[in-house]
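> show me how the following folds:
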Amino acid sequence: MLAVPAPPALLPVAVPGSGCSVRCPAAQAGAAGAEQGSGAERSTGNAMAATWRCRRVVETGRETVPLTATRAQPAGMGRRRGYRPGGVEPGLSGRAGVLRRHPHRIQEEPEEGRPGRPPAPPGGHGSGPGSGVTPSALAGIAAGLGRGGQGGRANRQRAEPRHPAAADAAAAPSRPRHRGGPDGLRARGPGLRAGGRWARTRCRGVARGPGAARSRGGGPGGPPAHGRTVCERRPGGVGRPRRQRRQRPRGHPAKRRPRQWRRRRRERRGRQRCRHGREPRVSAPAEAPGREAEPGGSPEARWDSTTHPSPGRGRYVLLLLVLLLAGGYAGRVLFVGLRGSAPARALEQCSAVYEREAPAGPQPDPRRSAAALAHLQECTAHVQQEMDVFVMAGAAVTLALGLFLMRLLPLLLARRAGPLVPAPPGWSDPAAEAAGELGLRRAPEVLRGGLRLREAFAYAHHGRARIVLPPGAAGLPPEQRAALIRHETAHVAAGDITLAWLTRGVLWAVLAVLAVPLLQDLVSALLSAGGAPLLSSLPGLLPGLVWEMFSSPFYLDYGLRAVLLLGTAAVVAAALLRRREYEADLRSVHGRPTGALQALLTDRADSSGRWWRRPFALHPSPARRLAAVRRPDLVLRSSVTGTAAVGLLVGMFLPALAAALPQGPHRLLPWGDQLHTAAVPAGLALAAAWGVPLWTGVLAGRAADRPPGTRRLLLALPAGLLLGLLAQLWATGLIRTTGPFGLWSTLVTVPVAVAGAAGCSIVLAGLWAGGRPAGRRTRWDPLVAAAVNLALFTGAFWAGLDTALHFHIFGDSPAGGGWTVWWNGYNAAAMFTGRETEIAAALAVLAFLAWRWSVRMAPGDASTAPGCGLGGAFLPVAVVPAVCGAAVGAIAARWALPAAERAGGSGPADNLLDLWVVTSAGVACLVTLVLLTGSAGLATAIAAAPPACLLVSLAVWVRHLAAWSQPWGALYALSVRPLSLLALILLTVGLPLASLSARRGPVRRTVALRVAPALSLVIAASLTAIVQRSPELAFAYLNALDDG
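Predicted coordinates for the structure are as follows:
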């Protein structure tokens, strides 16, 4: 038996150009620089004589360079078990690949038999034949020892690093790193065997550059673009047979750790990675050419907000549509004033005919009902056509007048700015340069205004953009003046000239068009007072007529709503202009230094004024603009005021569009009425103005490691929508009688459904952004976000309108009353509207996308580490057992418990019970996942609940397959209608569930495998038993149908 000597003292040995430093014994480190390489290997009794290889990936800009130092190593010593390199450098095999995913880890490789690597060149100390020691390694050993040998100085002079960044890495001071964090991962392995002894390799620290950004692993330094890994080899236990060596856990030479302990350690490391998030991209050195140190980070690490569609453009379009529809309503009021009471009498006669022809009774003939409805539409078609002509004429006049004012208003502003003279020749160069960078075909013309001009502005004149600068721009430094010109050029490139001036023009045009019905009524009153009055008598007659006009309830309501509309439009337009200022700042400094713009904004005085003038200010404060330049992710975040403004505009847009669309035989879409037809463009407007910007902001916040707050947005959107439904111009004279859409209940159902859709959109956005590397964007991102939000918000509008309608229908039923009205209306709105197929298909697509985003693995991202929240670990472990448990519980309770018997009447009671049982499985999955993970469970439930419903549907269909008269129709009903009801439930509970706090840290595997299926099984069985054993729930809908 060999005696185990005491471990010698270890000294750090730096290897220049390799990015590594080896700790070797002091007794042999000096000899390594003077003796031949074979002398070190002849010491078989000393385990420290074994040499090895250390490599590390170095990221400099966009280039990945492996820095390698190789020393002799016994043949047959392979790399660690379970080591999977994420990428292979060119010219190296997979065995010699470089790990890109974890650049701070240590890799142990055999020196012999590695393909793709040329042999070490001869020459230098320790580089004789058969030694296997490269000259660069021996030069580093001698350089690190200093006093250990005289030959190290010459080798150090001859050794050159493979990359210029390695020289800075070797000269940078070393700082110990936190070992427990994700960047301080210990390189554990089975060790090195030499002379019957084991040794262990451990990572000791990483050198940090002086200007590196702070990251999650350590102190204020953070990992730079280059560095060195300090490693040590410590003696381990006595060597054992190869089969026993394989059974040992990694990093522990003498004792086998239990499997449960290793799993907990893996989960703990995953939680640490999830808490720290992904390591930000490292900036280039400060002395690199073309770069400058900025407080907001390096140009590569800055979030590029110019590559995503601006939310301001969609909100501009939404505001313009609301204003044009207001002009259309003015045309409708003018039609009623010109035609008098004739249209009203015609509509009353048509309604009387419909009441006579429509069948009555608890079970009316559907063919007679359809014939009566078609006759009613034909009777009112001529009146509706005339009214539609006036509505379209009012909108067209508003647009034409707005286009004219869009050309006129800038000319008036330019005239007020004083005499415009061409700017000096040097001022046009920044505009030409910025136009080329921003993609403009023609550079704007730069002019200088008069002494009264204080702010620079841009406008279009004869097809060419003009930038007018104040006279004070001549006193600015050239860099700041160029920044100002680039800012205005960015406005031109973004299309702000057209959108901003068109909005102003349409706003003034609406003010003129809304006054036309008042003038028509005033003229009619003057003519009815006794002929055409003389001009001299008008001053005495006008005050009384105006007072009489606005004393009527209709014109008073009309005037108040018109003022509210114009004020809201002015505030929203000013807010959009302020947002476009942020975007123009970021666009002007894209890929360029921001020092000139920051200096220009720093010297600028705050012109926002008092608090009551700030909502109408056209420019944000300089402090806010500076903050946006330093942190571009702030611009992409959705604000509470912006969200409320979008909800207000959509609340005005939906009922106005529904009333303006053609009805009867001339309707635009063959299915549905004008309300459900208008819900599609309203959902598209809400998706473009709020949904897509929200998803972009979530992705930008993840790239900047600053997730935006979303709870207040969930309350701001339905609040603005409710205010818009109440304040819409097309509801003039109707709110006090029938409410918006003719139903008061829409004030509750529509905002609740939209809030639930917003909650689902927020959790899906987090799931979508969490499954990809931080900052990675594709050209399909806006389309995916728009499609998902379009499906959510269109379904929300449909669900809200249908629910309110069925509440009204069952409320008027003789059997209605109490809670059965809400229960029956809720079920009918979900499963018996004729649109359940579209809703179920949309839910299935969302479930597929949520499942795909949940299980997607992002290479090199910390969010995909084992045990990270909704990553690939949680979904297969907890969701699959939860789905199976819910399906088993619902099926067992349905077939084990006897159903309640219906006292009298007839109807497909068993079929309705089966629909509710299928839905209970999805609800059980939803409740289980929310209890386990908080608000994140809502996103997972969208992926898990539809499969649970489909499993129960298939089981029910297979059991009664022989009894179905139309088996495929039964399968269609069992698959589609429960999914439609489940979608309505998700929209109902989306707001409270999305407002919950998400669980911190992953769910343990034992909890996922034991608690999740048991909990879902109990919940599904309980819901099924409640519905099946309660006659009031099971047969309330059928009783209402029988009683008419």
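> C-alpha from now on. contacts and neighbour counts both.
OK.
> element containing the closest residue to residue 401 other than its chain neighbours, please.
The shortest distance from residue 401 to any residue other than its chain neighbours is 5.7 Å, reached at residue 509 (CA to CA, 6 or more residues apart in numbering). The secondary structure element spanning residue 509 is helix 496-528 (assigned by DSSP states H and E).
> where's residue 313 relative to residue 758, distance?
Relative to residue 758, residue 313 is positioned 20 Å away (criterion: CA to CA, to the nearest Å).
> of those two, give the one with the bigger neighbour count.
Here residue 313 and residue 758 are set side by side on neighbour count (other CA atoms under 10 Å), and the busier one is residue 758, at 30 against 19.
> setting aside sequence neighbours, what's the nearest residue to that one?
Once flanking residues are discounted, residue 758 sits nearest to residue 714: 6.5 Å by CA to CA, 6+ apart.
> need the contact list for the one you found.
Applying CA atoms under 8 Å, 6 or more residues apart in numbering to residue 714 gives the contacts 755, 758, 759, 991, 995.
> just checking, which of those belong to helices?
Secondary structure assignment by DSSP state H places 755, 758, 759, 991 of these in helices.
> what's the local residue count around the nearest residue to residue 1018 once chain neighbours are set aside?
Using CA to CA, 6+ apart and skipping residues adjacent in sequence, the residue nearest residue 1018 is residue 889, 6.5 Å away. By other CA under 10 Å, the residues close to residue 889 number 27.
> next one: residue 831
Considering only other CA under 10 Å, residue 831 is surrounded by 22 other residues.
> make sure it is actually in contact with residue 982.
No: the criterion here is CA atoms under 8 Å, and residue 831 misses it with residue 982 at 9.8 Å.
> so how far is residue 861 from the residue sitting nearest the centre point of the chain?
Per CA atoms, centre = their mean, the C-alpha nearest to the average position across the chain is that of residue 695, at 2.2 Å. Plainly put, residue 695 is 19 Å away from residue 861 if you go by CA to CA.
> before we move on, what about residue 751?
The span separating residue 751 from residue 861 equals 38 Å under the rule CA to CA.
> likewise residue 385?
Residue 385 is 60 Å from residue 861, where distance means CA to CA.
> who has more neighbours out of those two?
Each of residue 385 and residue 861 has its neighbours counted (other CA under 10 Å); residue 861 has more, 20 against 15.
> so that one sits against residue 770, correct?
No: the pair residue 861 and residue 770 does not pass the contact test of CA under 8 Å, sitting 9.4 Å apart.
> one more to put side by side:
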Amino acid sequence: MTTPSDRDESPGSHRDRGIDPPLPPAPDPLALPSPARGRYLMLVIVMLLAGAYAGQQVHHQMWAETWMTTMDRCLRGDIEGAAPGRGSPDPADIVRHGETVKRNYQRILDCTGPVERRRALSALGGAVAVLVLGAILMVLLPYRLLLRAGPLRAAPPSWTARVRAAATDMGLRRAPRVVFGSLRLREPFTAGPPGRAKIVLPPGIVALPPAQADAVIRHELAHVRAGDVSLVWLTRGVWLALPPVLLVPLTVVYGPILRGFAGRLLTGDDTVSAKLGSIGDLTLRMLPQSLISDYITRAALLLAVAAMVSLAVLRSREHEADLRAVQGRSSGPLASLLRRRPEDHHSWWRRLTAIHPTPARRLAALEHPAFVLGSPAIDAFVVSLLATMVFRDLRAMLPNGFGENLHLGGTMRVAGTAAGLVLALGWGTALWRAAAPIEGRAPSSWRATLAMCGGAFLGQVVSVWNTATTLTTIRASNTLMFAILPMAVAAAGVCSTALARRWILNRRPAPLSRPGYGAALVVNIVVFVGGFWIGGDTAVLLAQREHLGGWLKAYLVSGAFSDSEGVPAAGLAITTVLVWWWIIRERGIPRPPAREHMSQVRPPWSYATFLIVLSGSAAVSAAIIRWFVTSPAEKGVLFYAGQFDYLAPVCAGLTCLLVLLVLEGRAGLAAGITAATTATVLAATVGWLHYLAKSSDPIGAIRSLTVPALGMIILIVFTVATATAFLPALTWSHRPAARRAAIIAAPLLTATLGLAVLNSGDLLLIPPL
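Okay, the predicted model is just below:
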């Protein structure tokens, strides 16, 4: 007989609670690398790009007239050829127009190349100056700290042996050197040049009990094991190197005026001072006072934000070092040591600018690791702000004169890839670590989603590269970028969270393997780089909606025919294969051991079977509709028939995504992406087989069917993903009746969508451009 406790833990007990069912034991979240590396890397890149802006401003002060004259002459050149008429079915006209556009653009690149390369090299010089000065300070600053802690003396052999034993236990190949500081030293620390870090211990450590002394040593070794000691000092060095580089443009502006004033005072020669004064007046006319004040304000804001973020990361490193120090052993000695320390009752400002967290917060983190390893909204805001600044600044810095691959779309690819990489390291890793310690529940991410939207918006506004940008100039440029890119970045975060939960369902409580970490890193890179690419493409193409036939057609173009050359589709395919592997190997949700109910326990492969049947039924329905129904709009126009060929598989993928979101809420997003991709590829493959006998280029035919369809699925996923963060997590898919109803409804819904598309006339058809 089933007891009340058994009923509470039965598969159906969580169906109507709006929460996820219990998850199996998760892997150790500390097996994933710390997101601190990615966040320090973001800070360094943002500050280097600020130095690049200073270099570009020097260029504008020295060669502004030449650059503007050349750009105006190149852009006003004759444009050959005209676009074909709207709806022209002649493929030859389309090909000729495309070749003409390519020749015109290449002519502009060749014309503007020299001045654009000079501008880019000037900006690069500013970034290199910051990096070189920061690298020098990275070496000098630790020596300064070591001198303040001195005189240093070598540790006795017993302490050296203790450090070596602890280093071996923590997995370090080589133990760092350990020394004792002067009597003034109260806190241990780790410092030194790159690759030669040393642990400096206060003399008072010898009076501690052995267990507490070992806890202190393991805490410092945890910093070494994290591998970010050099990044900490590089960030500090770059932060100190940035202000003098940012002052160089102001020196160029005010230098002639100051030299003229000094010449008048020292020599009394008005001729020299008049000449220098006229140069200064000309410079001020070219660089208005409002721009100078805006530049100074943005530079000060950047330095303040960098300082606050760096201190916040330093505090989080202390928490992580505590957790690594007690990993696999009791936290009692470290907790006792923290309780002996006096609590800090300073003002909020002192706590905000402190390098170390308070003892109370460190104790709370030891008791509840989710307190440290979670994904708070403030972190989401900061990392999205920094990553979007990287995207915005790189797009502004990269030139248009290094060949065809660095046209407007190419610069967006480079900038989106860099921003996505650092966001995957600084935030994606944090999301996957945060999913593990939440005991038995998939975390709700709506607060972090809103924070990411806000951070990505402000990152485009407050950047130093936006100096002298007002609301009027924003409206005159691509305003949609300020709205669409934040939504795409937030959607990438929601997708990463959903995929992390599916990954945890597959994991065992064993330590995370290198292939497992590699898969997690690949998925996060694909998701976040795709977010920047898709958000940027969609904003650019929607801004051209008047030329593309309206909002809907511009949306379809951005999904199916962007100039990404199928890279997002390949990334989606890789992610789908990995998720399928996780689903097939899924251990399932723990069930009660009651033998009379063992028949109700679903085997690990049953969910995969459900997804396969769901995807297959939707794909077959889409293929049948496309085979036997011909749209009146496609008769005699091969260009339009090809569009219906890829829209039919999109209907199958959209159906699978909607069905799984209805059944599982936000918990079904990862499975929805997987089933939607599978159904789309299956439907496109069946359609390809149908036309195989008529095609002279089989490879090109399958690509023309699959890539646009997968591009639309990616865009649809990123469109709805942000909204799924606000949905409850449901478990209707665990009911056999709900699965049967979904499998029956999927082909019907697909057929309905397919018929609606085929009978929509030219509503969804994109005319030849």
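> export the contacts of residue 714 of the first structure to CSV and tack on distance to residue 970 of the first structure?
Below are the contacts of residue 714 of the first structure laid out as CSV (distance: CA to CA, whole Å):
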residue, distance to residue 970 of the first structure
755, 33
758, 33
759, 33
991, 33
995, 38
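> now the second structure: which of those residues match?
With the contact criterion set to both residues aligned by TM-score structural alignment, their matches' CA atoms under 8 Å, the contacts of residue 714 of the first structure that also touch in the second structure are 755, 758, 759, 991.
> and the third one, how many residues sit next to it?
Translated: residue 759 of the first structure. 30.
> check the first one too.
One way to gauge burial is a neighbour count; for residue 755 of the first structure, by other CA under 10 Å, it gives 29.
> again with the last one
Residue crowding around residue 991 of the first structure was assessed by other CA under 10 Å; the count is 23.
> for residue 462 of the first structure, same thing?
Residue 462 of the first structure has 7 neighbouring residues, counting by other CA under 10 Å.
> what about it, distance to residue 402 of the first structure?
Per CA to CA, residue 462 of the first structure is found 18 Å from residue 402 of the first structure.
> again, but for residue 831 of the first structure
45 Å.
> quick one: the helix or strand hosting residue 575 of the first structure to chain centroid distance?
With elements taken from DSSP H and E, the one containing residue 575 of the first structure is helix 553-588. The gap between where helix 553-588 of the first structure is centred and where its chain is centred comes out at 26 Å by CA atoms, centre = their mean, to the nearest Å.
> so that helix corresponds to what in the second structure?
Taken onto the second structure by TM-score structural alignment, helix 553-588 of the first structure occupies residues 290-325 there.
> also stretch 388-407 of the first structure?
So stretch 388-407 of the first structure sits over residues 120-139 in the second structure, by TM-score structural alignment.
> average gap between the matching stretch and the first structure?
Its match in the first structure and stretch 120-139 of the second structure itself, once the structures are fitted together, sit a mean 1.8 Å apart by mean CA distance after the TM-score superposition for the first structure.
> give me the contact list for that stretch.
By CA under 8 Å, 6+ apart, the list of residues contacting stretch 120-139 of the second structure from outside reads 47-56, 58-59, 192-194, 230, 233-242, 245, 397-399.
> next: stretch 726-743 of the first structure.
Contacts of stretch 726-743 of the first structure (CA under 8 Å, 6+ apart): 326, 329, 553-554, 557-558, 561-562, 564-565, 651-653, 655-656, 659, 725, 744, 746-747, 804-805, 808.
> just the buried residues of these.
Under a neighbour-count criterion of 16 or more other CA atoms under 10 Å, the subset of those counted as buried comprises 326, 329, 557-558, 561-562, 565, 651-653, 655-656, 659, 725, 744, 746-747, 804-805, 808.
> next step: those restricted to helices.
For those, the ones inside helices are 326, 329, 557-558, 561-562, 565, 651-653, 655-656, 659, 725, 746-747, 804-805, 808, with DSSP H as the criterion.
> returning to that earlier point: show residues contacting the helix or strand just after the helix holding residue 575 of the first structure.
The element immediately downstream of helix 553-588 of the first structure (helix or strand, assigned by DSSP H and E) is helix 595-602. Outside helix 595-602 of the first structure, the residues within contact range by CA under 8 Å, 6+ apart are 479, 480, 483, 484, 585, 589, 622, 623, 625, 626, 629.
> could you redo the last one with a cut-off of 7 Å?
Contact partners of helix 595-602 of the first structure, identified using CA atoms under 7 Å, 6 or more residues apart in numbering, comprise 479, 480, 483, 622, 626.
> what does stretch 673-686 of the first structure give?
Applying CA under 7 Å, 6+ apart, the contact partners of stretch 673-686 of the first structure are 318, 650, 654, 657-658, 661, 663, 669, 790, 793-794, 797-798.
> redo that, cut-off 6 Å
Contacts of stretch 673-686 of the first structure from elsewhere in the structure, counted by CA atoms under 6 Å, 6 or more residues apart in numbering, are 654, 657, 658, 790, 793, 794, 797.
> surely the fourth one and residue 689 touch.
No: judged on CA atoms under 6 Å, residue 790 of the first structure makes no contact with residue 689 at a distance of 11.0 Å.
> okay, those two: which has more neighbours?
Here residue 790 of the first structure and residue 689 are compared on neighbour count by other CA under 10 Å; more neighbours surround residue 689, at 26 against 23.
> what's the more buried one aligned with over in the second structure?
Under the alignment (TM-score structural alignment), residue 689 of the first structure maps onto residue 426.
> same thing with residue 796 of the first structure?
Structural correspondence for residue 796 of the first structure with respect to the second structure (TM-score structural alignment): residue 531.
> any buried residues in the helix or strand where residue 408 of the first structure lies, and which?
Remark: residue 408 of the first structure resides in helix 381-416, with elements defined by DSSP H and E. Burial within helix 381-416 of the first structure, assessed by neighbour count using 16+ other CA under 10 Å, is assigned to 381, 384, 387-388, 390-399, 401-403, 405-407, 409-410, 414.
> for stretch 4-12 of the second structure, same thing?
Residues 6, 10, 11 are the ones in stretch 4-12 of the second structure that count as buried (16+ other CA under 10 Å).
> returning to what we had before: among the ones in helices among the contacts of residue 714 of the first structure, which two are most distant?
The most widely separated members of those are 758 and 991, with 7.5 Å between them, by CA to CA.
> for the contacts of helix 595-602 of the first structure, pick the one with the most neighbours.
The most crowded member of these, judged by other CA under 10 Å, is residue 483 (25 neighbours).
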